[in-house]
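Visitor: following is a predicted model, sequence given first.
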Amino acid sequence: MLSKTQKLILGIVILLLVDVIWVSSSELTKFLYENEKFDKPFFCTYFKTSMFAIYLVVIGLVTPWRESCERQNGSYSVMDQVADDENYYSTNPSLSDPTFIPIRSSGAISGTESDDSSIRSVRFSKLAEVREMSAHEATEALMARLSYAASIRIHRQKSHHKTAKTALLFCVLWFVANYFFQLSLELGETAMVTLLSSSSSLFTLVLAAFFPSAVGDKFTITKIIAVAMNMGGIVTVTISDIHDARFSRGALLALFSAFFYAAYLVFVKRKSDTEEKVDIPLFFGFVGLWNLLLMWPIFFILHFLKIEQFELPNQNQFAILFLNGLVGTVISEALWLWGCFLTSSLIGTIAMSLQIPLSIVFDVVLKRKPYSPMFYIGSIPIFLALMLVALLMRNDDSDPLMRLFKAIYRKLCRCRKPNIVRINDEEQQESLISSND
């Protein structure tokens, strides 16, 4: 089991790796749109999202093999008795209050026996005490009477059913966020779209404050300043590459994408609580399956409205689309969600903003495109904001800046107080005596 520090370090490394994958995926998508002339945002989003169903195929192949290995090398361990086990049923009664019903005997119902009998004999009550077990306790009792293999199968079916319902609730959020982002890239400036999509950190901060899933999602002054530093760095870096900052429809779609992305992350993490309570590959597998089954009618709507003509890709376009979907969507999204579970939802969205400096570095190295010093200046607060939030996670989400402001305020108030000269008792007595004389 990893410690808290190890989880934090592993989560940050995973998020940085995801940033590199996403920057490469964006360049590949741009190549597909411009060079291969396959400008189909909805088709690309539908195809990439449907590829999540690969996880279900992998799980279906791996699970039987893993069960056979566990049966061959199966071992049982003795569980330690918990101190509260003896008092569990006394503090948590599993039965309802008693009810008494008469017992039928030889077609007659009687609650008492005759007291006139002179013969002394043992008498039994004619009333039966009945207590009912709750539905949850009855299910647990039924599971306890089943064999080990049968109980494992039923538990897996219940887990798969719950994961499928969760994926159905949130697959629409994920699909809409990605489709709006792909569409905004087609309609607006790339740098401006990236800037506005990075505002998901602000949406995450607000949504996580209203719908917290962990201690790390509480609202603090330090986190507000960290997000402000992050946004300030994004603005500085993006302005160095923007020539026409007009607010177009693409920019508005980028804002919608940022909101849906933040809502998806916050609500999924709130639903699953921790990384031990959600099967990430199974979850994304059902996301791909639901999108594959539910989103295909939109093709006809877009084609009928002449928004996006339906057209199948050729061999080269399909190869690029498949590679981009496998690495840039299937693998990277699972890694990103895992990294967010290991850290926090705010760190995950702030790490997304690192795509801006990484994409510009990609252009400098491969495309030999020069950038102004504002780029390097703006990159500094982006990294500082990420490190600040990471340190807050490490220190149990304290609010050091709030404590600093309070200390400064108390110090200033103390300095403003008038100096009071205190006279000791002897001097006061001497002054009183001299005054009386």
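Guide: Received the coordinates, thanks.

Visitor: going by C-alpha atoms from here, please, whenever you check contacts or count neighbours.
Guide: Will do.

Visitor: ok, which stretches of this protein are strands?
Guide: Per DSSP state E, the chain has strands spanning 99-102, 104-105, 108-109, 127-130. These are given in chain order.

Visitor: Throw those strands into a markdown table and include distance to residue 429, thanks.
Guide: Shown next, in a markdown table, are the strands of the chain (distance: least, Cα to Cα, whole Å):
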| stretch | distance to residue 429 |
| --- | --- |
| strand 99-102 | 84 |
| strand 104-105 | 99 |
| strand 108-109 | 99 |
| strand 127-130 | 86 |
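
Visitor: between those, which one is closest to residue 142.
Guide: Distance to residue 142, taken as Cα to Cα, is lowest for strand 127-130 among those, at 19.3 Å.

Visitor: helices or strands next to the closest one in the packing?
Guide: strand 99-102 (3 or more Cα pairs under 8 Å, 6 or more residues apart in numbering; DSSP states H and E).

Visitor: report the buried residues of the strand it packs on.
Guide: Residues of strand 99-102 classed as buried by neighbour count (16 or more other Cα atoms under 10 Å): none.

Visitor: for the closest residue in space to residue 241 that isn't next to it in sequence, give its distance to residue 240.
Guide: Leaving aside its sequence neighbours, residue 241 sits nearest to residue 191 (Cα to Cα, 6 or more residues apart in numbering; 7.0 Å). Relative to residue 240, residue 191 is positioned 10 Å away (Cα to Cα, to the nearest Å).

Visitor: okay, now residue 390: neighbour count?
Guide: Using other Cα atoms under 10 Å, residue 390 has 21 neighbouring residues.

Visitor: re the thing from before, among the strands of the chain, which comes closest to residue 32?
Guide: Residue 32 lies closest to strand 127-130 among those, at 71.4 Å (Cα to Cα).

Visitor: the closest one: how far from the chain's middle?
Guide: Distance of strand 127-130 from its chain centroid, counting by Cα atoms, centre = their mean, to the nearest Å, is 51 Å.

Visitor: what about versus this one:
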Amino acid sequence: MLPSTKEYAIGAVLILLVDVLWTGSNYISNTVLTHGYEKPFAMTYLCTASFTLYLIPFFVLIRQGSGREQAETWWSKLGFYLPHMSNAIPTRAGRPSYTAETRRPAIRLRPSSIDGRRPATDLPVSPRRKSVSRLPETQALIGQRDEEVPSQGENSSLSHAEALVHASELPPLSIRETAVLSMEFAVIWFVANWSFVAALAYTSVASGTTLGSTSGFFTLVLGSVLGIDRFSLCKFAAVALSFLGVALVTWADQDTSHMPQAPTKPLLGDAFALASALCYAGYVTLLKVRIGSEDRISMPLFLGCVGAFNLVAFWPVGLLLHVTGMEPISWPHDSLTTLGIVFNMCITVVSDFAYLAAMLKSSPLLTTIGLSLTIPMAVCGDAIRQAMALSLQSICGSILVLTSFAQIAWDENRSG
């Protein structure tokens, strides 16, 4: 069902709020990292650990025993629900099936974001394909739960329409499966965020935001290679525009050394931002391959588990960085820096919650285009701070990346 005008307006306001929060978070990180507290690992560790707060509502639900009933409430649509698997029932193919009670509360198809820090494109399993493609590593979660689809040549009396199961119609992942999945993906997720925070220490916020946003296009390319997304001519043109924009932004960064408050190592920062985009794209794509559809998983539960796993598993990395002298462990040198870090942790939790709410109130097209507004916001912010002049290259590069976002969103909306 399409959202009402009032809901659409609320969704638009929430998207703008998320844009402001994410852009502000990037500036806070940049300020903290460039004013005496150059510790990107510590910043990443603390912010990712804050996602553990998402587990609190699930502990409350467990104590209340709400997993027995899947009431379709606004709270559950945000992802705060306990997946409950009912007993399997036989089908005429001789394979187990699951009742409708196993499915999560209804939610509209949304742009794939996962950690929400960058806009990304939809990656639906295309119903145009004659079969649901399987890679060896997908069998653990997709193959394990998709027993309704007969193997090739088996029970040929079943029609093709009966054999094809859209990934979003599969049962949701259980709490245990979600926890295991979060452990499998926590490393690449942490590296993606660590690289992006490191980029903010060396390059401008505008460049880091623009280059980091190209994760959506790496996702598109990887999705097409793995056969889980349709690569149209329109999307190819969007990817070309995006990389042209990246080249222009990188070129503009080479001419900032003479400016006041210029980035210390802009090209190194740009490289970190692109590495972050590539890692994030790999993370999103592999997650899509593993579970088939993002709608099968409770994102707050997944992020909470990722935060808890990072909190427990990554402190030895910080200790190793301290021992080697690469990033000595130390408390912030002043109260403002401490306040900035704490405020950034709060933004991480609040902004992603607002992002989930915005996706429910608006449409995928509005969400995708709206979140890409962080690019012009960052460009204008850098111009005000005089960290990066509004050169012709940077303006054109940002416009090209922004245009490519709109082009992909339009193509997805038209074909969807």
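Guide: Received it, and whenever you're ready, just let me know what you need. Everything quoted here is computed from the prediction, not taken from an experiment.

Visitor: can you calculate the TM-score here?
Guide: Superposed pair, TM-score by TM-score structural alignment, normalised by the length of structure 2: 0.62. Supporting alignment: 316 aligned residues with a Cα RMSD of 4.4 Å.

Visitor: which helix runs longest in structure 1?
Guide: For structure 1, the longest helix by residue count, based on DSSP state H, is helix 148-187.

Visitor: got a list of what the spatially most central residue of structure 1 touches?
Guide: Centroid check for structure 1 by Cα atoms, centre = their mean gives residue 269 as the closest residue, at 2.7 Å. Under the criterion of Cα atoms under 8 Å, 6 or more residues apart in numbering, the neighbours of residue 269 of structure 1 are 213, 341, 345.

Visitor: how many residues are close by residue 394 of structure 1?
Guide: Residue 394 of structure 1 sits with 16 neighbouring residues when counted by other Cα under 10 Å.

Visitor: on that earlier part again, and residue 191 and residue 240 of structure 1? which has more neighbours close in?
Guide: More neighbours surround residue 191 than the other of residue 191 of structure 1 and residue 240, with 24 against 16 (other Cα under 10 Å).

Visitor: does the more buried one touch residue 242 like I think?
Guide: Yes - Residue 191 of structure 1 is in contact with residue 242 according to Cα atoms under 8 Å; the separation is 6.5 Å.

Visitor: for residue 410 of structure 1, which of the strands of structure 1 is the nearest?
Guide: Minimum separation from residue 410 of structure 1 across the strands of structure 1 (Cα to Cα) falls at strand 99-102, 65.3 Å.

Visitor: how about the closest one, which residues of structure 2 does it hit?
Guide: The counterpart of strand 99-102 of structure 1 in structure 2, using TM-score structural alignment, is absent.

Visitor: against which helices or strands is that strand packed?
Guide: Secondary-structure packing of strand 99-102 of structure 1 (3+ Cα pairs under 8 Å, 6+ apart): strand 127-130.

Visitor: residue range for the strand it packs on in structure 2?
Guide: The aligned range for strand 127-130 of structure 1 in structure 2 is empty, by TM-score structural alignment.

Visitor: picking up where we left off before, among the strands of structure 1, which is nearest residue 29 of structure 1?
Guide: Residue 29 of structure 1 lies closest to strand 127-130 among the strands of structure 1, at 68.2 Å (Cα to Cα).

Visitor: before we move on, back to that, and the aligned partner of the residue nearest to the centre of structure 1 in structure 2, how far from residue 198 of structure 2?
Guide: Under the alignment (TM-score structural alignment), residue 269 of structure 1 pairs with residue 288 of structure 2. Distance of residue 288 of structure 2 to residue 198 of structure 2, computed by Cα to Cα: 27 Å.

Visitor: do residue 268 of structure 2 as well
Guide: Going from residue 268 of structure 2 to residue 198 of structure 2 by Cα to Cα gives 9 Å.

Visitor: who's more crowded, these two?
Guide: When residue 268 of structure 2 and residue 198 are compared for neighbours, residue 198 comes out ahead with 26 against 15, by other Cα under 10 Å.

Visitor: isn't the more buried one right up against residue 274?
Guide: No - under the criterion of Cα under 8 Å, residue 198 of structure 2 lies out of contact with residue 274, with a separation of 11.4 Å.

Visitor: residue 177 of structure 2 matches what in structure 1?
Guide: Residue 177 of structure 2 maps onto residue 162 in structure 1 when the alignment is built from TM-score structural alignment.

Visitor: wait, residue 187 of structure 2
Guide: For residue 187 of structure 2, the aligned residue in structure 1 is residue 172 (criterion: TM-score structural alignment).

Visitor: any idea what sits nearest its match, other than its immediate chain neighbours?
Guide: Once flanking residues are discounted, residue 172 of structure 1 sits nearest to residue 291: 7.7 Å by Cα to Cα, 6+ apart.
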